[in-house]
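K.L.:
Whatever this is, show me its structure:
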Amino acid sequence: MTQQPVATPQAVATSDKLDAAVLKVAGVVVLGAIMSILDATVVSVALPTFQNEFDASYARVAWTMTAYTLALATVIPLSGWAADRFGTKRLYMVALALFTIGSGLCATADTIGQLITYRVVQGLGGGMLMPIGMTIMTRAAGPHRIGRLMAVLGIPMLLGPIGGPILGGWLIDTASWHWIFLINLPIGVIALIYAQMALPKDNPEPSESFDFLGMLMLSPGLALFLYGVSSLPEAGTFGDPEVWGPMLVGAALVVAFVLYSFRPRHPLLDLRLFANRNLTVASLTLFVFIIAFMGAGLLFPSYFLQVRGESTLAAGLLMAPQGIGAMITMPIAGTLADRVPVGRTVPFALGLIVLGFFTFTQLDANTPYLLLCGSLFVMGLGMGGTMMPIMTSALKTLHAEEIARGSTLVNILQQIGGSVGAAVMSVILTNELNGSRVIPGVTDPSGEPVTEAGLAIANQQRPELTQQMPVEPSLIERGLDFAAHAFANTFWVAFALVALTFIPAAFLPRRREPSHLLDGTPGDELKTPVVIH
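P.N.:
Next up, the predicted model:
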């Protein structure tokens, strides 16, 4: 029998094509990425449903998104250490199992508190799928083919914003909200079997120590701070201990983490990397952009559902133009990122986002759908030309031994930005809606006073509950106008944040910089995970 030659890093570097073995591994990673990314976007159309099902405020149900992204941020830095210690295949299968179990638990939730808790379990699994998957793929293919790997992983990133809201809307309309989680069970089982068959055997290596103390400061600190922020609408004032107490403790833990993180040799987040100007500028640009764009992204389907009275499926379909726009520009932006400095392309893409966002600052209860969908399409064009080039710029000038730490830092900032955006935008919207006038003598089934905006939103979603109330149609019309303006005012905040992104974006590199992705000793580059979630 003739022994087949073993591919070495040098041999791998001579081939640019993704061979069958690499594509088989890529299939496992793409399947896991589809589960994780789709689940984040599927839930976006379900928030108003959660409000009705669990009788909770918008700020409260938004924690189903915030808790998920915070869980992602918690496990991303843990992934590299655990992969070296336990092996990538073993850990990837554990992540798949945890995500699948978390999905099943979410479908059993009876209260909003249970759902938020189970979303944390789901996020702990989902947060490891992308970084471990990218590590597996990078080791299989070599860093010189990272661009092609990104094109493969771009499939779920493009399908998520399009398919997620549509799938979620269809499942909620035709079955129930439980099925947006139950659908992950058969996919998870298939992915586990596929991973067992396709992924190479583990070869665990001694790894550096993990900064557990840093994790115990950063993760609870962020969670407590955001919990305090999200408690503001119900408390009504910053003076309430439920607001300032968690915010103060959370902020103290985050500050303590920042001061501490310069001491360990291998900190949870290597803030020393911010000495690299490109990384600093790109990270700041990305962080501000994510707060605005991801936070406002939760509000688009809610406007269609609550103000316009659309079904969840229709709301998902109305969100599709944004994903289509991103699908057009993302491959173009990826190609340009290797040839044109991002400082020359990203401001143009941000301009498209600002242009599309402006429409939503002018919302009323009857804004034409053609204008809204066209604006979402323009925003999608801008989004596709923004995120990938910024992340490429952040990592491009780091040396090979810094890439893993740099990608971890950038992606945690991305998840934190998404969590902050979801919490802040939901709090602003809830406060705006709470400013609506209370209707004298009218209460909901639980005996609570009813506002004009609350009545109008309830009438759009469950008209059978409002038909028996002694109210005039003019009150509902006035309430819809108020609700639409509440959304518009919230979008003004997001608009201002996107406009603010132009400031750090002005310092992005405007001339070509040398890339160090392939620096280092042979084999080092194969350990380099470039994480994008």
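K.L.:
switch to C-alpha atoms for all contacts and neighbour counts from now on
P.N.:
Noted.
K.L.:
what's next to stretch 36-54, contact-wise?
P.N.:
Contacts to stretch 36-54, defined as C-alpha atoms under 8 Å, 6 or more residues apart in numbering, come from residues 56-58, 61-62, 65, 110-112, 126-127, 129, 156-157, 159-161, 163-169, 172, 177, 180-181, 298, 301-302, 305-306, 312, 315-316, 533.
K.L.:
Could you list which of these belong to strands?
P.N.:
Among the contacts of stretch 36-54, no residue falls in strands (DSSP state E).
K.L.:
before we go on, could you also do this sequence so I can check it against the first one:
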Amino acid sequence: MSASTGIKDEAAGRRLPPKLVTLMITVALGSIMMQMDATMTNIAYNTLLKEFDTSLLTIQWITTGYLLAMAAVMALSGWGMERFGARTMWVTCISLFLLGSMLCGAAWDAQSLIVFRVIQGLGGGMVLPLGMAVLAQEAGPSRLGRVMSVLGIPSALGPVLGPVVGGVIVDDWNWRWIFFINVPVCIAAIVLAWRTMPTRKSPTAGRLDVLGLLLLSPACAVLVFGLTQASKYGSFANSHCVIPLAIGCALLAAFSVHALRTENPILDLRLLKVRSFMSSSAVLFFASVALFGVVGVLPLYFQQVRGHSALEAGLLLAPQGVGMAASLLAVGKFTDRTSPRLLVISGLALTAIGALVCTQLGADTNVVLLGAALLVSGGGIGLVMVPAMAGAIRDVPGSVIPRASAANRIIMQIGSSFGAAVLILVAQTRMDHLIETKQITPDSLAGAYGTTFWWVIGFVVVSVLLALLLPARKPSQQQQTAGEASAIPSL
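P.N.:
So this is what the prediction gives:
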């Protein structure tokens, strides 16, 4: 086996080597900041409105700009890792995020804060795909489950913990500490990365596909923007949504044509010919719909129907985070020993059970019952994410894992944006009907949010059908390396 694979994989049940564990901690430390920062700022909206004396439309760009910047640079992470090495790219991205955090904490008006959030997003957008790629290359197929479970924790807990941590900071400290708190974490992540991240580069990196980048990055950013506009205006037919979505789809189509004609595109569409990658990515798309859509809907229910504060709403979502964390930590070993299909379908079943309880939302639904439903649903999502994330890259040749990881993150990002847009749109449409018919009551308003969970169940059903395409076999004990891997099948 080639030394370029990093840590060798001798047996699935063997204790993880200390070097790999340290690398996992490094990746998790950097990843949790990016995921929490995407939602933590939302809790400070009211404070920022008063601080900067501006409109909510302007303040919303503090989050929108961050998400768009992240989406725009994800595609660059694969080529960057191949060309410059994981350590150089990781330290550069964390440093850029650190700079953006310090500037955000020192912002003097809303416009400067938006610009500095974009800088943060440019640094943060590549962190998750880089982390996924380097862990996959260092661990090997039979350890993918355990390392992906650690990487999945920031992805799953960030949207849940972000509002809670943000609320505590805003209430007890000052909104600027939402950004300053990143500084020591970033410094620790940089120091650890300098000691643990591999430095090797890929001899096949080639020149940057500039045209592909200019087509794909704006396509991702505009699609995410269009979906956020659908959530905001409550319709996919609104021009604010239709125009960016049309532009995004056109750019994506143009990139597809370009990629199929280019020898070394920024994102190789031939990855879709790898069955495990295609099916796992599709499952992750719809699983992201269920996860991030619910995180967007339930806080509104708790605040508008139950009268809770934003911080209280975040705390009431905690059982979902607990369920995710527990399943993510437990499922890693099972992912390394059994077929991803069985685990994913089991997780989807748990997610459906939790969603079924939430379809019956009322103005006085028992909070303990909702907490139990969130606990079960969170456990299900964790059970889906780890084997699906591992399955997406376990059969991909080692030399293209960085680009496969970038593609995987793009799919999840768009899936989460799509989920939030669809579920909020369903709730808004139902509420508009109640207003028109003058039937709006606390119970009917709660029912409007409950209706969205039938859509979650629908997405789960689609995910189950796609999960049937996942490999039924156990992970291979043999690791393909960058030097030994066969090429992706040509189109």
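K.L.:
about what we covered before: for the contacts of stretch 36-54 of structure 1, I'd like a selection string for ChimeraX - just the buried members, please.
P.N.:
Buried residues within these, by 16 or more other C-alpha atoms under 10 Å, are selected in ChimeraX with:
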select :57,58,61,62,65,112,126,127,129,156,157,159,160,161,163,164,165,166,167,168,169,172,177,180,181,298,301,302,305,306,312,315,316,533
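K.L.:
which position in structure 2 aligns with Ile328 of structure 1?
P.N.:
Using TM-score structural alignment, the partner of Ile328 of structure 1 in structure 2 is Ala326.
K.L.:
does its match sit in a helix or strand, and which one?
P.N.:
helix 318-335 (DSSP states H and E).
K.L.:
what ranges do the helices span in the stretch 151-300 of structure 1?
P.N.:
Using DSSP state H, counting those that start in this stretch, the helices of the stretch 151-300 of structure 1 run over 179-182, 184-198, 212-230, 232-235, 241-260, 277-297, 299-306.
K.L.:
Would you format the ones you listed as TSV with distance to Gly102 of structure 1 included?
P.N.:
Formatted as TSV, those follow (distance: least, C-alpha to C-alpha, whole Å):
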stretch	distance to Gly102 of structure 1
helix 179-182	9
helix 184-198	10
helix 212-230	19
helix 232-235	29
helix 241-260	26
helix 277-297	23
helix 299-306	25
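K.L.:
shouldn't Val283 of structure 2 be in contact with Ser463?
P.N.:
Yes: using C-alpha atoms under 8 Å, Val283 of structure 2 makes contact with Ser463 at a distance of 5.3 Å.
K.L.:
the more surrounded of those two?
P.N.:
Val283 (33 against 23; other C-alpha atoms under 10 Å).
K.L.:
So for the helix or strand hosting Val422 of structure 2, what gets flagged as buried?
P.N.:
Counting by DSSP H and E, the element that carries Val422 of structure 2 is helix 401-436. Residues 401-428, 430-431, 434 are the ones in helix 401-436 of structure 2 that count as buried (16+ other C-alpha under 10 Å).
K.L.:
what does stretch 250-257 of structure 2 give?
P.N.:
Leu251, Leu252, Phe255, Ser256.
K.L.:
which two from those end up farthest apart in space?
P.N.:
Spatial extent of the buried residues of stretch 250-257 of structure 2 (C-alpha to C-alpha) is set by the pair Leu251 and Ser256 at 8.6 Å.
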